[in-house]
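In: Generate coordinates for the sequence data below:
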Amino acid sequence: MSKVTEVVEELAAPLIQELGLELVEIEYVKEGKSWFLRVYIDKENGVDIEDCGLVSERLSEKLDEIDPIPHNYFLEVSSPGAERPLKKDKDFQMAIGKNVVIKTYEPIDGEKNFEGTLLEFNGQTLKIEVKIKTRKKSIEIPYEKVANARLAVIFS
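Out: Okay, the predicted model is just below:
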């Protein structure tokens, strides 16, 4: 995590929690010539524009006071969306029974990309059910081999 995201997390986490929301992720990225500070928030039934606006306003005030970023940037506060990233243990616990996409650092059973239903997560291993042609198969993935994971939207 970069120094900027660490400082922003220290400022944002208590403010967001105070509002009954969850801090999902913070990104600080350069796109073209512009810098973006993106703060993703969520709550049980999803966030709305008012939640995002309130967090943006309060966080902006805090950032102006401390001024941890030496150049101009755009602050964006939004929902993580339907394909929410899974970063923390509690994210994986919440995703049990849901469709997920998991990418690993190294191949497992010859594959690095998996999509299926997350069946179990015990803090050390993820067990997912994937569909291979017409049959289903359970695969265990060691947690430390997960490069990234997210919820997946299924279109029927």
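In: switch to C-alpha atoms for all contacts and neighbour counts from now on
Out: Will do.
In: if I look at the closest residue to Leu21 other than its chain neighbours, how far off is Thr125?
Out: In this structure, Leu21 finds its nearest non-sequential neighbour in Lys43, 5.2 Å apart by C-alpha to C-alpha, 6 or more residues apart in numbering. Lys43 is 26 Å from Thr125, where distance means C-alpha to C-alpha, to the nearest Å.
In: and what of Leu119?
Out: From Leu119 to Thr125 the distance is 11 Å (C-alpha to C-alpha).
In: one more, for comparison:
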Amino acid sequence: MKDNFNVETKVADLLNPTLKVMGYRLVRVRMAGSQNKTMQVMAERVDEVNMTVEDCALISREVSNILDVANPVEDAYSLEISSPGIDRPLVCPSDYDRYSGFDAKIEMVNTINGQKRFKGQLLGMKNNLVRICIEEGTAELPFEDIRRAKLTLSDEMFLVATKSAEG
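Out: Predicted coordinates:
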């Protein structure tokens, strides 16, 4: 697992500058599988327009070229390019402000007030704390202690995604 994290970090560092110049933001790099490895590269457009198949193909060509030269992974792997989708992961502080008002699931590294998992409506960031409205009130979660977080499908999210897809 730690080896995957090191590879993912190295690959993200390699890809970020090129994707940024191309007008994309790297959302996540993830290595999956043990026998048949897959490198999943998730990106989005910085102009917040929905990703197209052409965007993914363009990114795939550039990423393939970069990885062929740098060769950060010793074993054979398949490359998979995708966009975040409706239940996107939340990976940087700006995501929590951008998706304030939407439902999310957050899993913490450490227990906070007796729990590690939180589900509720995002209220944005304040002083490096992710604020989320849960059943018991408002929880403030240290950003650096978040293991993983993602939006959850809700009626509101579905309506926003549908309107966005229609243009």
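In: Report the TM-score for the pair.
Out: A TM-score of 0.83 describes the superposed chains when it is computed by TM-score structural alignment, normalised by the length of structure 1; 151 aligned residues with a C-alpha RMSD of 2.1 Å.
In: returning to that earlier point: how close does the residue nearest to Leu21 of structure 1 sit to Asn72 of structure 1?
Out: Taken as C-alpha to C-alpha, the span from Lys43 of structure 1 to Asn72 of structure 1 is 29 Å.
In: Who has more neighbours out of the two?
Out: Higher neighbour count among Lys43 of structure 1 and Asn72: Lys43, with 14 against 9, using other C-alpha atoms under 10 Å.
In: Tell me which stretches of structure 1 form strands.
Out: Under the criterion DSSP state E, structure 1 contains strands at 22-31, 34-42, 74-78, 99-108, 111-121, 125-132, 135-142, 146-151.
In: for the longest one, packing partners?
Out: In this case it means strand 111-121 of structure 1. With contacts defined as 3 or more C-alpha pairs under 8 Å, 6 or more residues apart in numbering; DSSP states H and E, the packing partners of strand 111-121 of structure 1 are helix 89-94, strand 99-108, strand 125-132.
In: Quick one, which of the ones you listed gets closest to Asn148 of structure 1.
Out: Minimum separation from Asn148 of structure 1 across those (C-alpha to C-alpha) falls at strand 99-108, 5.4 Å.
In: residue range for that closest one in structure 2?
Out: Using TM-score structural alignment, the residues of structure 2 aligned to strand 99-108 of structure 1 are 103-112.
In: can you tell me which helix in structure 2 is longest?
Out: Longest helix in structure 2 by number of residues, with DSSP state H as the criterion: helix 2-22.
In: Output the contacting helices and strands for it.
Out: In terms of contacts (3+ C-alpha pairs under 8 Å, 6+ apart), helix 2-22 of structure 2 is packed against strand 24-32, helix 53-70.
In: try it again with 6 Å
Out: When contacts are defined as 3 or more C-alpha pairs under 6 Å, 6 or more residues apart in numbering; DSSP states H and E, helix 2-22 of structure 2 packs onto strand 24-32.
In: which residue sits closest to the aligned partner of Lys87 of structure 1 in structure 2, ignoring its sequence neighbours?
Out: Lys87 of structure 1 is assigned Val91 in structure 2 as its aligned equivalent, the criterion being TM-score structural alignment. The spatial neighbour of Val91 of structure 2 that comes closest, neighbours along the chain excluded (C-alpha to C-alpha, 6+ apart), is Val27 at 6.8 Å.
In: Good, wrapping up.
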